[in-house]
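> Using only what follows, build the 3D model:
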Amino acid sequence: MRLDDFDPNINVEDQRGQGGGSGFGGFGGGGGGGLLFGLLPMVFSRFGCGGVAILLAVLFFFGGGLGMLGGGGGQVGAPTQQVSREKAGSDVASSCSLNAESKAACNAFSSADKTWAAIFQREGKQFQQPKLVFYGGNGQSGCGAAQSAMGPFYCPRDQGVYLDTSFFAELADRFGAKGDFAQYYVIAHEFGHHIQNLLGTSDQVSRIQRSGDEVAGNQASVKLELQADCYAGVWAAQNRDRLEPGDIEEGMTAARAIGDDTLQKQSQGRVVPDSFTHGTSAQRMKWLRVGMESGDPNACNTFSGAL
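The predicted structure follows:
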C-alpha cells in the first residue's frame, strides 16, 4: 500500500529507552518482544477458560485495554513525559524514523488520523486525535503496564495506541502474515478502537463486562473487536486508490491468523467458544471485508444481526 510519509503533527510519544528492560526475550534471532506464542501462559490468559480466564477478566475489564490480541492491565505507573509543542515536530520525526517498523506505524497512523477526521467532519461529529505510543518490552499506559506479550492495544483512558514494533516481526514470522498491509491493518484496527471510544461504543461494552456475566462480556468483546476490524476495512476503502496488488490478501491472511479459534487450536489444542474475545478467523475476515467493500462506518454494526 502506497502511503504518504507521516504528518509531523501527529501525536507520538516514545517510551523506548526509558528503562524497563526488553520484556520477554528469546524470539526470532535477536530477542525483542516475546509475544503471544512465546509466552504460553499469556495465550491461556487471553484465550483459555476457568480460573485463568477469570484472571484475564480482571486484567481486561479493569485495565481497560483493547487490542487485536491482548489488553492493558495492572497498576498505573509514572506518566510518560510530555513533549513541548516546540519540540513536537522534531521528536515525532525522530521517533517515527527510528526504523522501518516505526515509520510504517507512523505512516498508517497518520493516514488513519486524516481519514477518520474527514469522516467525522462529513458526519458533523467532533473528532479527537489519539496518540501513538512506542515502547520496548515494557512500558506504561493509562490502563496500566504495557508489555510486549499483550500485543498492540488501545487504552481508552489516555486515548493511546500502544505498540512494541517487534510485533511486526512476530506477525510475519509466527503468524505468517507478511507484507506492509498486514502491519497497516494492525494500526488501523487499534485506531478503530479509538473511534469506538469517541462514539461511546466502548463504554457500552464495558458496562456489559462489569455486569459479572462472563459469557455475555466475552460476546460483547467479540462484537467490539469485529467492529474494529470493520473500521480498519473502512480506512482501507477510503484509501482504495493507494492499494496495491496483494494488499487485500495480506489483510485477510492477518485476520485469519489471529482468530480466536485458530489461536486456541495452536495454543491449547481445542476450541472453547464461550471464551472467545475477538472472534473466529472467519468472522474477522468477514468484517474486515465488509469494511473494505462498503467503505461505510455505518455498515460496521456488529451489534445487530448475525456475526
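
> Please make it C-alpha for all contacts and neighbour counts, starting now.
Will do.

> can you give me the strands in this protein?
Assigned by DSSP state E, the chain shows strands spanning 12-14, 66-67, 131-134, 138-141, 144-147, 153-155, 160-163.

> Break down this protein into its helices, ranges please.
Ranges of helices within the chain are 40-47, 50-57, 63, 85-96, 100-122, 166-173, 180-199, 201-209, 214-238, 247-257, 260-268, 281-294, based on DSSP state H.

> For residue 75, which of the ones you listed is the nearest?
When these are compared by Cα to Cα, helix 63 sits nearest residue 75, at 8.2 Å.

> List of residues touching the closest one?
Outside helix 63, the residues within contact range by Cα atoms under 8 Å, 6 or more residues apart in numbering are 71-74, 143-144.

> Next, the structure of the following sequence, for comparison with the previous one:
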Amino acid sequence: MRLDDYRSSDNVEDERGENFSNGGGGGFNLLGPLLGFIIGRFGIGGVVILVLICVIFKINPLGFISNTPSVSPSASSQQHSVRSAQQACQLNAASLFSCRVLASTEDTWSKIFADEGKKYTPTTLVFYSQRGRSGCGVAESAMGPFYCPADQRVYLDTDFYNELVNRFHAGGDFAQAYVIAHEVGHHVQDLNGLSDQIREQQARSSKAQANALQVRMELQADCYAGVWAAHNRDRIESGDIEEGMKAAHAIGDDTLEKAAGMRPVPESFTHGTSEERMRWLRRGIESGNPAQCDTFNHDIDS
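So this is what the prediction gives:
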C-alpha cells in the first residue's frame, strides 16, 4: 500500500521503554484485569481466547501474574512517556507506517461522518512493547492489537506485524493496515453508540448469545476496514487486497482453534470464521459504504 507521502497522525502516544514489571505502593494480580478485559469485550466465552493465546504462543498463564500496580483509566493516559507523537512515529519503519495508516483513517472517517452531518473524533494510537496498560487493564503483546472503549484508544505492539508473517503467514503492508483499520472500526462503533448497546445486550444474554453478538461486532469492524480501503483505492497496489484477505482468513476463529489442536466450537467463536471475516472485509471494499456493514440485521453468512 502506497503511503510513503502521507502525513503521520498526531494522535499517538508511546508506552515503549516504560517499566511495568515493578511498581511501588503494593502489588496486584494482572490476571484479574486481563480476564476482565477479555470477558468485557468478548463475553464469558472469550476466556477461550486466553486459552488460545497460551496454546498458540506457548505462554504460561501464570506469567500474567505480576507486581504491577493498578492503573485507573484516567491515569493510564497520563503515564505515557514524554516522547512526542512525531518522535514515536519516527522510531522505526513499522511505527511510521502505522501512524500514516492512522492518519488515513482519520481523513477517511472524518469525510464519511461529515457527509452524514456528524463530526468524527479520532482515536489515539498507543504504542507499547511486550506489556503496557490501558483503560481496560493490562495490555499484553500476546493479545494482539485491540481497541479499549474505556479510554477510546487503540493499543498496538508493532511486533505483532512479525507474528502476522511468522505465525499466521499473512505478511504485507496492507495486512498491517487492515489490522489498524479494523480496530479503528471499533472506535467508529463506539462513537455511534453501538458498543454500549451491544455490551448491555451481552450482559443480559447467555454465553452463546453474547459470543454471537461479539462476532457481529467484529465482522462489522472488518467491513468498516474494507470501507476505509475502498476510500483509498488510489493507494492500493497490486496484491494488497489478497494480503488483506489472507490476514482475515488467518485470524478466523475456526482457523485459530484448529491451529491450537482444538475442534472448532461455533458457540465459542467471538470474531467469526475465516470465511465470514473475508466476506465482510470484501463487502466493505466493494461497497465503500458503511451502511452495507450492518451485520446485526443481515445474515452474516450471505
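
> ok so, going back, which of the strands of the first structure is buried the deepest?
With neighbours defined by mean count of other Cα atoms under 10 Å, none of the strands of the first structure is more surrounded on average than strand 153-155, at a mean of 30.

> That one aligns to what range in the second structure?
On the second structure, the counterpart of strand 153-155 of the first structure by TM-score structural alignment is residues 146-148.

> can you list contacts of the matching stretch?
By Cα under 8 Å, 6+ apart, the residues outside stretch 146-148 of the second structure that reach it are 134-136, 153-156, 183-184, 186-187.

> Please repeat the previous calculation with a cut-off of 10 Å.
Residues from elsewhere that reach stretch 146-148 of the second structure, judged by Cα atoms under 10 Å, 6 or more residues apart in numbering: 37, 41, 73, 123-126, 134-137, 139, 153-157, 179-180, 182-187, 190.

> cool, and stretch 251-265 of the second structure?
Taking contacts as Cα under 10 Å, 6+ apart, the residues outside stretch 251-265 of the second structure that touch it are 48-49, 51-57, 164, 168, 170, 215, 249-250, 266, 268-278.

> again, only this time at 8 Å
Outside stretch 251-265 of the second structure, the residues that touch it by Cα under 8 Å, 6+ apart are 52, 55-56, 168, 249-250, 266, 269-277.

> What range does that stretch cover in the first structure?
Under TM-score structural alignment, the alignment places stretch 251-265 of the second structure onto residues 258-272 of the first structure.

> what's the span of the matching stretch from first residue to last?
Using Cα to Cα, to the nearest Å, the gap from the first to the last residue of stretch 258-272 of the first structure comes to 15 Å.

> Please identify the buried residues of that stretch?
The neighbour-count criterion (16 or more other Cα atoms under 10 Å) identifies 258-264, 267, 271 as the buried residues of stretch 258-272 of the first structure.

> Just put the residues you listed in a markdown table and tack on distance to residue 83 of the first structure.
Shown next, in a markdown table, are those (distance: Cα to Cα, whole Å):
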| residue | distance to residue 83 of the first structure |
| --- | --- |
| 258 | 35 |
| 259 | 37 |
| 260 | 38 |
| 261 | 42 |
| 262 | 41 |
| 263 | 39 |
| 264 | 41 |
| 267 | 41 |
| 271 | 45 |
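
> Residue 186 of the second structure touches residue 221, doesn't it?
Yes. In terms of Cα atoms under 8 Å, residue 186 of the second structure counts as a neighbour of residue 221; the distance is 5.7 Å.

> Now render the strands of the first structure as CSV, adding distance to residue 235 of the first structure.
Supplementary listing: the strands of the first structure in CSV, determined by distance: least, Cα to Cα, whole Å:
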stretch, distance to residue 235 of the first structure
strand 12-14, 20
strand 66-67, 17
strand 131-134, 17
strand 138-141, 25
strand 144-147, 26
strand 153-155, 17
strand 160-163, 16
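
> Translate residue 231 of the second structure into the numbering of the first structure.
Residue 231 of the second structure maps onto residue 238 in the first structure, by TM-score structural alignment.

> count of residues packed around that match?
Using other Cα atoms under 10 Å, the number of residues around residue 238 of the first structure comes to 18.

> Next: residue 17 of the first structure.
Neighbour tally, residue 17 of the first structure, other Cα under 10 Å: 11.

> For it, which residues are in contact?
Each residue near residue 17 of the first structure by Cα under 8 Å, 6+ apart is listed here: residue 136.
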